[in-house]
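**Q** fold the following and give me the result.
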Amino acid sequence: MRLDGQRESENVEDRRSDGSGGLDGGYRPAGMGGGRGIPLRGGSLVTIALIVGIGWLVFGINPIQMLIMVTGGGGGGSYTQDTSYQQAPTPSRTGSGSEDAGRAFVSKVLGSTEDVWTDIFKSAGETYEPTPLVLFSGMTRSACGQASAASGPFYCPLDKKVYIDLAFYDELKRRFGAPGDFAQAYVIAHEVGHHVQDLQGILPKFNQMRQNMSRADANALSVKVELQADCYAGVWANRTDQKGMLEAGDIDEALNAATQIGDDAIQKRTQGVVVPESFTHGTSAQRSAWFKRGYQSGDLNQCNTFQGNI
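**A** Here you go, the predicted model:
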């Protein structure tokens, strides 16, 4: 991916030098129990944590669902907004301010998403509100609960921020066979896609609807949310390609990442069997197909995975 001419976003909050791991950021997690009380079957705690992290990395909304899925519980759960959350004001850039390669890469990718979505929203007569991106190391706290390196990148709709521990990209490459800078960029674009859904009112409506659904119906709706975020990432890829930012093999890297972390692929690795009714994020084929659809069309209107359900 060519990023030499891309500006760095100013919406990066660097907590990596914070000795508390960001735990003093003013958040009070509620309703996110970290999967306590769920029996662990078919793998070590470390392995399960990594799988849950991969699921959260690309799917971004509810890690509890992923934990239940990989440990045989079949999915379910939801996030619940707690109005008692108090977010302490934070500047766009905090921490040591060191301009390392990892931060520069993430900042430039985030900047490209801001440029793309600003243009798309403007063409529709609307204003895009960028999502801040939090860099952390080891552990931090969000309005959606405590996050660790094993959690992977995720979007928290309660504080409208994307969270990333860059060390997790090593796991994406080594354990899941998804290397490449564009695979990493695709992950960020997917999480920003959830932010776009949030601005569109899709995530709030999704969370409201699922409260009154059966687990199977809620899982099916969750798949549609995730596939749309993949399609939005594809739209972003289309626009960056038009700007001459993509290199040969970049799209293949993103498609490979989507394939490696489909629900069916993850279940095969962790359980040895595939349980379709427990899918919450889409199969490998679905994820890659919807990313490709967004990329080939470059049209937000081609990303309606709901067919009138939302």
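**Q** please make it C-alpha for all contacts and neighbour counts, starting now.
**A** Noted.
**Q** am I right that residue 141 falls within a strand?
**A** Yes - assessed by DSSP: H, G, I helix; E, B strand; the rest coil, residue 141 belongs to a strand.
**Q** isn't it up against residue 147?
**A** Yes - between residue 141 and residue 147 there is a contact under CA atoms under 8 Å: 5.8 Å.
**Q** those two: which is more packed in?
**A** More crowded of residue 141 and residue 147, by other CA atoms under 10 Å: residue 147, with 26 against 21.
**Q** following up with a second sequence; could you model it the same way so I can compare the two?
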Amino acid sequence: MTKQICNPPGWPSEVPAAETFYNAALPCLASAWQPLLGRAEFEYSQPKILVPSNGNATSPCGTVGPTTTGFYCSSNKTIYLPMGRIHPDWNGVPIVYLSLFSHEFGHHVQTLSGSLQEAWRQRRAAGSDSPAGLEWSRRMELQSECFSGLFIGAVVDSGGPFTESDIGNVLQAWIGDPTHGTNANIDAWFNRGVQNQIALCNTWIASSAEVA
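**A** Coordinates of the predicted model:
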């Protein structure tokens, strides 16, 4: 992924500021991913962004509640970014929000490549909440986290406002769960992405321990 300066203004302190921040970051993600998708002969299309004003939103994929940090719906190719679960420690730390946004954008990339649809098919076939089904969820989520690291690695130390030292803020922000993986694995896949080799983000062939 080519290095670039990405400098969305401020940080998502309230809904208007969040809309400004994410809409300014969107062209950065588009310019980062479009060449990679093009070389793989996938057609790029822009996702929509929605910051629910009351913390709730209804999508074709279900209801997005105020406790959701971020959510991507493949049916309408929309990234939902409610404000309700934003942690106070993130205030004034824009790179954490940029990482959240790039993670959800990673699910859009998975949709454009068809891997998201296949992962959901496999999860449903295994039973969504079965051990095998949850492992499919983690493979999907950890790849998207790796994609987030790929993008963040492309914007740090690029002449813009973000530096490699900011990456520590990202690694401290996320808490693992059975659908997304352990804290250690979330950090590990993010750091793989930062190495800027997209092949390192292939969670589909990783061992079960690597996606626990």
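**Q** all strands for the stretch 151-300 of the first structure, in order.
**A** Along the stretch 151-300 of the first structure, counting by DSSP state E, counting those that start in this stretch, strands occupy 154-156, 161-164.
**Q** break down the second structure into its helices, ranges please.
**A** 15-39, 94-113, 115-126, 131-155, 167-171, 183-194 (DSSP state H).
**Q** which part of the first structure lines up with stretch 107-114 of the second structure?
**A** The aligned range for stretch 107-114 of the second structure in the first structure is 194-201, by TM-score structural alignment.
**Q** still on that earlier bit, would you mind finding the most buried of the strands of the stretch 151-300 of the first structure?
**A** strand 154-156 (a mean of 28; mean count of other CA atoms under 10 Å).
**Q** report the aligned residue range of the second structure for it.
**A** Under TM-score structural alignment, the match for strand 154-156 of the first structure is residues 71-73.
**Q** got a list of contacts for the matching stretch?
**A** 59, 60, 61, 64, 78, 79, 80, 81, 104, 105, 107, 108 (CA atoms under 8 Å, 6 or more residues apart in numbering).
**Q** same question, stretch 113-120 of the second structure
**A** 42, 107, 110, 111, 136, 137, 140.
**Q** which one of those sits closest to residue 176 of the second structure?
**A** residue 137 (12.5 Å; CA to CA).
**Q** so what does the closest one match up with in the first structure?
**A** Match for residue 137 of the second structure (TM-score structural alignment): residue 222.
**Q** now do the same contact list for that match.
**A** Residue 222 of the first structure sits in contact with 206, 280, 281, where contact means CA under 8 Å, 6+ apart.
**Q** how much space between it and residue 141 of the first structure?
**A** For residue 222 of the first structure, the distance to residue 141 of the first structure (CA to CA, to the nearest Å) stands at 24 Å.
**Q** likewise for residue 69 of the first structure?
**A** 24 Å.
**Q** residue 210 of the first structure now?
**A** Taken as CA to CA, the span from residue 210 of the first structure to residue 141 of the first structure is 25 Å.
**Q** what of residue 183 of the first structure?
**A** For residue 183 of the first structure relative to residue 141 of the first structure (CA to CA), the value is 25 Å.
**Q** measure the closest residue to residue 104 of the second structure other than its chain neighbours to residue 29 of the second structure for me?
**A** In this structure, residue 104 of the second structure finds its nearest non-sequential neighbour in residue 72, 5.8 Å apart by CA to CA, 6 or more residues apart in numbering. According to CA to CA, residue 72 of the second structure and residue 29 of the second structure sit 15 Å apart.
**Q** repeat that for residue 9 of the second structure.
**A** For residue 9 of the second structure relative to residue 29 of the second structure (CA to CA), the value is 15 Å.
**Q** more crowded one of these two?
**A** More crowded of residue 9 of the second structure and residue 29, by other CA under 10 Å: residue 29, with 21 against 15.
**Q** what does that one align to in the first structure?
**A** By TM-score structural alignment, residue 29 of the second structure lines up with residue 113.
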